[in-house]
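Trainee: give me coordinates for this.
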Amino acid sequence: MSILLMIGLLFALMIIGVPVAAALALASLAFVATNGMPPMIVLANMVNGINSFPLIAVPFFILAGNLMNTAGITTRIFNFARATVGWMHGGLGHVNVGASVIFAGMSGAAVADAGGLGNIEIKAMRDAGYDTDFAVGITAASSTIGPIIPPSLPLVIYGVLADTSIGQLFTAGLLPGLMMALSLMIMVAWYSRRRNYPRDIGFRFGRFARSFVDAFLPLMTPAIIIGGIMGGLFTPTEAAIAAVAYSMFLGVAVYRTLDWRKILRVSMDTVQTTAAIMLIVAASTIFAWILTANQVALHFSQGLLAVTENKVALLLLITLIILIIGCFMETIAAITILTPVLLPVAVSLGIDPVHFGIIMILNLMIGLLTPPVGMVLYVLSKVAAVPFERCVTATAPFLVPLVIVLLLLTFIPSISMWLPTMLYR
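Mentor: Below you'll find the model as predicted:
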């Protein structure tokens, strides 16, 4: 069975609705069986794929985000963002982006942002008279900031697969994430002028000070995580554990919004989410191993170079490939499959693995906003109670600033590499 048939089988299974992890495993098993390889090699590679210390950070970052949501901390973040930027035209649109930037430093997942903050943001914008399409669109677009600004679950997965420093990846995502926020706020300002959206509330120092005090302890979460990693106090995995401990402290001892029943429910949700991610990683590992063993990366690199040797053209081609894959495949699976294939090509072009990681994750985040597998769109469809198709059209205009940032990031490496170079090299 050829590699092309295996890849074709994978997409066929996904099209008919087979879960991504099962589709990856079945396609890999079919290749192994038809090529006379021992079936146990599949299990061995799947186990090895998740037998990694840095991957321990995944369940802890998920748990920290879930605890923050359940403890009502997202409301405090929203109120602080409202007091900070709500005075601008289209204030709640800017609040939406600002809250996502803050929450990004806690959860590291776009879906968690969309599900946690999205419910608060869309309701507030509807009540203030904003169009539902605008509210859904900016909420979807701003949620993609989460996996770029540290901590980031996708960057952890990429770092493990690429054997690249997760600390450097985290610091590399900070400036691109802020650029995404700025570009979306410019888009909000443009919409607000055209549609005459109101200011939300006037700026008052007293209100700002009260909201800052109210949100101060939650705002310390990103400082603890990012500052601890950048300062060398702990590894990203240890930072994830620290984030959970701090979230528990806030929810149980400070705000008293968490009890053992809620903690148990949050823990079970985390177990389910982690199990799904680890199944995808494990199944993707054997699929990626088959691709690597059959020198797909080498053949792919030679094929691209046969098309053109121009670095700019090759970068655009790689970006287009990741964007297309991101439209059809779940983020973690896409990272696991694409990294061993595309990273060698990127390195041969002189692209730093850290820089390439940020490019890949931002590409795949845009994929979360596109059909048919746009997970953020499905979440917001439920949160906003609007059809999926309407979510797609509402989000489409906000892809423009994200794509512009992606292109700037791709062709100006210093945007992502300045901080890692200053701190680590």
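Trainee: for the rest of this, base every contact and every neighbour count on C-alpha atoms.
Mentor: OK.
Trainee: return the set of buried residues in the strand or helix carrying Leu315.
Mentor: Using DSSP states H and E, Leu315 falls within helix 311-328. Neighbour counts over helix 311-328 (16 or more other Cα atoms under 10 Å) mark 314-315, 318-319, 322-323, 325-328 as buried.
Trainee: stretch 72-84 now?
Mentor: So, applying 16+ other Cα under 10 Å, buried residues of stretch 72-84: 73-84.
Trainee: checking the spatially most central residue of the chain next. Helix, strand or coil?
Mentor: Closest to where the C-alpha atoms of the chain average out (Cα atoms, centre = their mean) is Pro147, at 3.0 Å. Classification of Pro147 using DSSP: H, G, I helix; E, B strand; the rest coil returns coil.
Trainee: what's the neighbour count on the closest residue to it other than its chain neighbours?
Mentor: Among residues not flanking Pro147 along the chain, Gly108 sits closest, at 4.7 Å (Cα to Cα, 6 or more residues apart in numbering). The number of residues packed near Gly108 is 29, by other Cα atoms under 10 Å.
Trainee: wasn't Gly108 part of a strand?
Mentor: No. If the criterion is three-state DSSP, then Gly108 is coil and not within a strand.
Trainee: which residues touch it?
Mentor: When contacts are counted by Cα atoms under 8 Å, 6 or more residues apart in numbering, Gly108 touches 61, 65, 146-153.
Trainee: I'd like the structure of this one too, to check against the first:
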Amino acid sequence: MTLLAVTFFVLMILGLPIAFAIGIAGFTFFATGPMPPSIGVQQVASASQSFPLLAVPFFVLAGHMMNRTGITSRLIACSSVLVSWMAGGLAQVCIVLSTLMGGVSGSAVADAAMEARILGPGLIARGYSRGFTAAVIAVSSLITATIPPSLGLILYGFVGNVSIGRLFLAGIVPGLLMMAFLMVTAWLIARRRGYGAEAKAPPSLADVRRAVADAKWALLFPLALLFAIRGGLFTPSEVGAFAVVYAAVVGFLLHRELTWKRLTEALTEAVVDTGMIMLIILFSGMVGYAIIFEQAPQSVAAALTALTEEPVLVVALILVFLFVAGLFVESTVLVLLLTPIFLPIVQPLGVDGVHFGILMMTVVTLGSMTPPVGVAMYTVCSLLDCPVEEYVVESLPFVGAVVALIVVLTLWPGLVLFIPNALM
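Mentor: Got it, this is the predicted structure:
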């Protein structure tokens, strides 16, 4: 087990792509361990034989198609009408847009990159500092980790055998609360620095009605997914196919902005993204088998319970570990590798797997917004030409707001579970 971990981290430090670092580390374990390498190959193959995994390529394709249907511009307009009258108006638009885009793209990095290209230059031109602009865009993209359809929640449900439908429903309240926490933080900073509102007064009811009506197909998308799953019309995998059909209907027939050229571009990008994600998933299946074979969950459980058997404290210790790990390892990898370790530890203590999944996804995805290897952080900073040092300082209040929310959700699981419990 030590050889596997050392090989993985050495290869990652050397700059090898994450998927190949996992794969080589896994094959090293089987080549030098008590089991023949053919077992490792079998685990790679068996990881691909999963019906729930069909949701991944479908939702990835749907997200790329949605971004080419004019939905983004309509969501920006809707967000501007709703919150641009507040202090730090454009920053508030970024946060609300992340919430709305989370129901479309399913990817925090894709959301952050899009907002950095479209809204970032406007914020800087209006006097917002580059660090503040980058921090608002990067950290608010974290909302995508919980708002359905989150790709991370799909992978967590697949690995942990947890209901993806319940996970989708459970992500609604935490996502909205995260939006509220970040908006309050942005408002306080904007008031202190004099970042003004874009609109002179709150919108009238007629303005809100027009903005919502113009963006109705984007706003209805996550609701349609949830109702389809709750109503038993589709499984989570089938609802991914429905998402692709929905995007095509909106793009070709309703907005009439999805051309064949744009569709080809969406397909090409979806193939690249899906290939990368699936490689990580397949090789992680092999490493996951090795982790279970070496009884790592039992060893970690024994170490934690030796410290305390209080469920809240055990969860808190795990979340601290996940946060530190998220600083160095990409969130998808952590979900695939660590869910089989930690979920069997917390469930016997009475912690709901859905509740733990929301906490886990939020914490590990936060690593994408923090140094030293934050993908969303580097993406936004490079697009906005922002020094990482400035970003780190400006992001501290927003990261603090997210940590405060995680504490609240940990102590009051009912905030996460009352919607799935009520509807499912």
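Trainee: so what corresponds to Val136 of the first structure in the second structure?
Mentor: Structural alignment (TM-score structural alignment) places Val136 of the first structure against Ala134 in the second structure.
Trainee: so what's that match up against?
Mentor: Residues in contact with Ala134 of the second structure, defined by Cα under 8 Å, 6+ apart, are 116, 120, 377, 380-381, 384, 386, 391.
Trainee: check the secondary structure at it for me.
Mentor: Going by three-state DSSP: Ala134 of the second structure is helix.
Trainee: and the gap between it and Ala116 of the second structure?
Mentor: Ala134 of the second structure is 7 Å from Ala116 of the second structure, where distance means Cα to Cα, to the nearest Å.
Trainee: next: Ile189 of the second structure.
Mentor: 20 Å.
Trainee: show me which of the two is the more surrounded one.
Mentor: Each of Ile189 of the second structure and Ala116 has its neighbours counted (other Cα under 10 Å); Ala116 has more, 25 against 17.
Trainee: longest single helix anywhere in the first structure?
Mentor: helix 260-293 (DSSP state H).
Trainee: average distance between it and the second structure?
Mentor: With mean Cα distance after the TM-score superposition for the first structure, helix 260-293 of the first structure departs from the second structure by a mean of 0.8 Å once superposed.
Trainee: check the mean deviation of the helix or strand following that helix from the second structure.
Mentor: The helix or strand immediately downstream of helix 260-293 of the first structure is helix 296-307, counting by DSSP H and E. In this overlay with the second structure, the average offset of helix 296-307 of the first structure from its partner residues is 1.1 Å by mean Cα distance after the TM-score superposition for the first structure.
Trainee: need the contact partners of helix 296-307 of the first structure.
Mentor: So helix 296-307 of the first structure is in contact with 291, 314, 340-342, 344-345, going by Cα under 8 Å, 6+ apart.
Trainee: one more pass at 7 Å, please.
Mentor: 340-342, 344-345 (Cα atoms under 7 Å, 6 or more residues apart in numbering).
Trainee: circling back to that earlier point, overlap in contacts, Ala134 and Ala116 of the second structure.
Mentor: In contact with both Ala134 of the second structure and Ala116: Val380, using Cα under 7 Å, 6+ apart.
Trainee: for the stretch 51-200 of the second structure, just list every one of the helices.
Mentor: 55-66, 71-83, 89-102, 108-118, 120-125, 130-140, 151-160, 164-170, 172-193 (DSSP state H, counting those that start in this stretch).
Trainee: quick one: closest of those helices to Phe8 of the second structure.
Mentor: Closest approach to Phe8 of the second structure among the helices of the stretch 51-200 of the second structure is made by helix 151-160 (20.2 Å; Cα to Cα).
Trainee: show me what that closest one is packed against.
Mentor: helix 164-170, helix 331-346 (3 or more Cα pairs under 7 Å, 6 or more residues apart in numbering; DSSP states H and E).
Trainee: again, 10 Å this time
Mentor: Secondary-structure packing of helix 151-160 of the second structure (3 or more Cα pairs under 10 Å, 6 or more residues apart in numbering; DSSP states H and E): helix 55-66, helix 164-170, helix 260-293, helix 331-346, helix 353-366.
Trainee: take these and write them to a markdown table, including mean neighbour count and distance to Val402 of the second structure.
Mentor: Below are these laid out as a markdown table (neighbours: other Cα atoms under 10 Å; distance: least, Cα to Cα, whole Å):
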| stretch | mean neighbour count | distance to Val402 of the second structure |
| --- | --- | --- |
| helix 55-66 | 25 | 25 |
| helix 164-170 | 25 | 17 |
| helix 260-293 | 18 | 26 |
| helix 331-346 | 21 | 16 |
| helix 353-366 | 26 | 8 |
